[in-house]
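Participant: When you get a sec, could you give me coordinates for this:
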Amino acid sequence: MSSPPPPGIYVPAVLFFDENEEFDIPAIQGHIRRLAHGGVTGILVQGSNGEAQHLSHEERKEAIQLTRKTLDDSGFQNVLVIAGTGAQSTRETKKLCADAKDAGASHALVLTPSTWPPQMSIENIIRFHREVADASPIPVMIYNFPVVTAGQDLDSDTIATLAQHPNIVGTKLSCGNMGKLHRLTTSFPKSEFAVYAGRTDLLTQGLISGSAGSIAALVNVLPKLHTRLYNLYQEGNLKEAMELQGKMAHADWAIGRIGGIGGVKAVVSKHFGYGNTFVRGPLKAVDSEKLRENKHYAFMEEMIALEKAL
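Facilitator: This next block holds a predicted model:
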């Protein structure tokens, strides 16, 4: 039987480009190394923050290979690489899962197709994920993120049905539904089906409810603080964990208001010495020189100071 990734902190890594929208390999490598040094358990390549839908098949495979090689060459062989393999057809999703295995990923994270939401009945959603899991050479996790799947929000019954498949080993819940998370964690042991909060503002609450950790965008900016928060909870220091959780919830809100993927790249490139703000259209870049015009940025600066002090 397939196994889920180990509990911990995972990051849906942003992907850096140059002015021609080609891979900025030194910046990508610098980001991977900083995340690994920050203590992350694994790196998700081509999560929603990794601009998967803007990449060719060859680029998706290259990004996975580059991440795995950079980790290995830097002494982080124990850091996992998970690949987002969602696509609009079952056939293409199966191909991307096979590519991910070849490129060095240990697990695949699969979004529900969203081009034809009226066709995606619960039965069809279950059929899609089961067919992908049947074909995938690596264990599969269900990625539930209504914002990027035309509003499709898989309920706990649907995910629980899928969890019974021997090659479906977990889920990332970016829907923010704590009741759903708790229902799933109390239905399956995390050693068989791991449930990850998809947002930092639910990290500690999710851990209290039995989650395996989180896979969250803000880790791109604050990996050490996420690791610190996770460790505080594991050590039983709930009071200090919840104090830090409150700050992280504000930071999670702030980074979203600064500009999503473009905002993450702008903040990282401004504060950590690598990368540029380029995104692939139709996403919008955020000018790092104008960050202070955003009312949420001052709080992010405070949190980055805490990150750099660790």
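
Participant: alpha carbons only for contacts and neighbour counts from here, please
Facilitator: OK.

Participant: can you give me the helices for the stretch 1-150 of the chain?
Facilitator: 25-37, 57-73, 90-103, 122-135 (DSSP state H, counting those that start in this stretch).

Participant: Before we compare anything, build this one as well:
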Amino acid sequence: MQSLIGTGVALVTPFKKDFSVDVDALKKIVAFQIENGINYLVVLGTTAEAATLTSDEKELVIETVIEANNGKLPLVLGVGGNNTAEVVAELKSRDFSKFTAVLSVSPYYNKPTQEGIYQHFKAIAEASPIPVILYNVPGRTASNMLPSTVIRLAKDFKNVVAIKEAAGDIVQAMRLIQNKPKDFLVISGDDMITLPMVLAGGSGVISVIGEGFPKQFSQMVRLGLQRKADEAYELHYQIADVIDLIFEQGNPAGIKEIFKLLGLSENTVRLPLVSADENLASRIATFIKKING
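Facilitator: Predicted coordinates:
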């Protein structure tokens, strides 16, 4: 899965002020990624506010990204949930011809055991017609998919090709990298520790800040993969402060504030999320002025 090495971004779903999907803004955001060195796009992940989109809106987002991308970059589709049967049904019924892989989050809210997590992804692997990227994000799911479970899945199912590891635990990430099958990809899901993970043997990132600063962040990852650590860390420290800023009041409120300041979209999010407050917006604006000279 060479196409999943490097920098992927978890695309937002831009909304107009009336909370409807802003198709024109989404096309601009996709173009911005293509023009600035991003390697692949992730559609309908957490950052897309997929939990608040209707079925029709999800189809609109998918169609818009496919059209705007026009075959230029590989596409990954978020297909996950805490109802295994429902996820399996979608995997069996959807057309995946335009997608390279699916990104599937570990079941949230239900708090399954490690065996439950394994059986959930076993069902997904057996149903999916394309490769599967596991997604571990304990801060959202209330359960941590342990390295032993990930390795078991990677060894048992050839189409389980990668994990987006977002536990925020560099030691856990290193254990995954140490023990994984040779071709299995460990992809960072934490922007702040992306570079250490890459230098430890990770394969890149699925990023949020990367879509706001695609040129700098994708170059940082590229340099990390080339083992040019000093040059890569120069870029990391240039944008480290804004990584903290964009997550301070929740995702994607922060990254949408950046897009508003860059003139790409409104900063509108849907309840229960709210937009960044004036204080945070001001600090993000100050950072953008500084980095853009």
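
Participant: can I get the helices of the stretch 1-150 of the first structure in CSV with mean neighbour count?
Facilitator: CSV is the format used below for those (neighbours: other Cα atoms under 10 Å):
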stretch, mean neighbour count
helix 25-37, 19
helix 57-73, 18
helix 90-103, 21
helix 122-135, 17
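
Participant: Quick check: which of these is nearest to residue 299 of the first structure?
Facilitator: Among the helices of the stretch 1-150 of the first structure, the nearest to residue 299 of the first structure by Cα to Cα is helix 25-37 (21.1 Å).

Participant: In the second structure, point out the residues matching the closest one.
Facilitator: Mapped onto the second structure using TM-score structural alignment, helix 25-37 of the first structure spans residues 23-35.

Participant: Name the surrounding residues that touch the matching stretch.
Facilitator: 12-14, 61, 64-65, 68-69, 72-73, 211, 214, 264-265 (Cα atoms under 8 Å, 6 or more residues apart in numbering).

Participant: What does residue 257 of the first structure correspond to in the second structure?
Facilitator: By TM-score structural alignment, residue 257 of the first structure lines up with residue 248 in the second structure.

Participant: Now do the lengthiest helix in the first structure: which elements does it pack against?
Facilitator: Counting residues, the longest helix found in the first structure (DSSP state H) is helix 238-258. Counting contacts by 3 or more Cα pairs under 8 Å, 6 or more residues apart in numbering; DSSP states H and E, helix 238-258 of the first structure packs against helix 203-208, helix 223-234, helix 260-271, helix 297-309.

Participant: looking at those helices, which is closest to residue 177 of the first structure?
Facilitator: Among these, helix 203-208 sits nearest to residue 177 of the first structure (Cα to Cα), with 9.9 Å.

Participant: which residues touch residue 251 of the first structure?
Facilitator: Counted by Cα under 8 Å, 6+ apart, residue 251 of the first structure has contacts 218, 299-300, 303.

Participant: One more: residue 193 of the second structure?
Facilitator: Counting by Cα under 8 Å, 6+ apart, residue 193 of the second structure has contacts 168, 170.

Participant: what residue of the first structure matches up with it?
Facilitator: In the first structure, residue 193 of the second structure lands on residue 202 (TM-score structural alignment).

Participant: What of residue 232 of the second structure?
Facilitator: Residue 232 of the second structure maps onto residue 241 in the first structure, by TM-score structural alignment.

Participant: quick one: its match and residue 204 touch, right?
Facilitator: Yes - if you go by Cα atoms under 8 Å, residue 241 of the first structure and residue 204 touch, sitting 7.3 Å apart.

Participant: any common contacting residues for those two?
Facilitator: In contact with both residue 241 of the first structure and residue 204: 229-230, 233, using Cα under 8 Å, 6+ apart.

Participant: Name the member of those residues with the most neighbours.
Facilitator: residue 229 (24 neighbours; other Cα atoms under 10 Å).

Participant: contacting residues around the corresponding residue of the first structure for residue 6 of the second structure?
Facilitator: Residue 6 of the second structure maps onto residue 8 in the first structure, with residues paired by TM-score structural alignment. Going by Cα under 8 Å, 6+ apart, residue 8 of the first structure touches 40-41, 212-214, 230.
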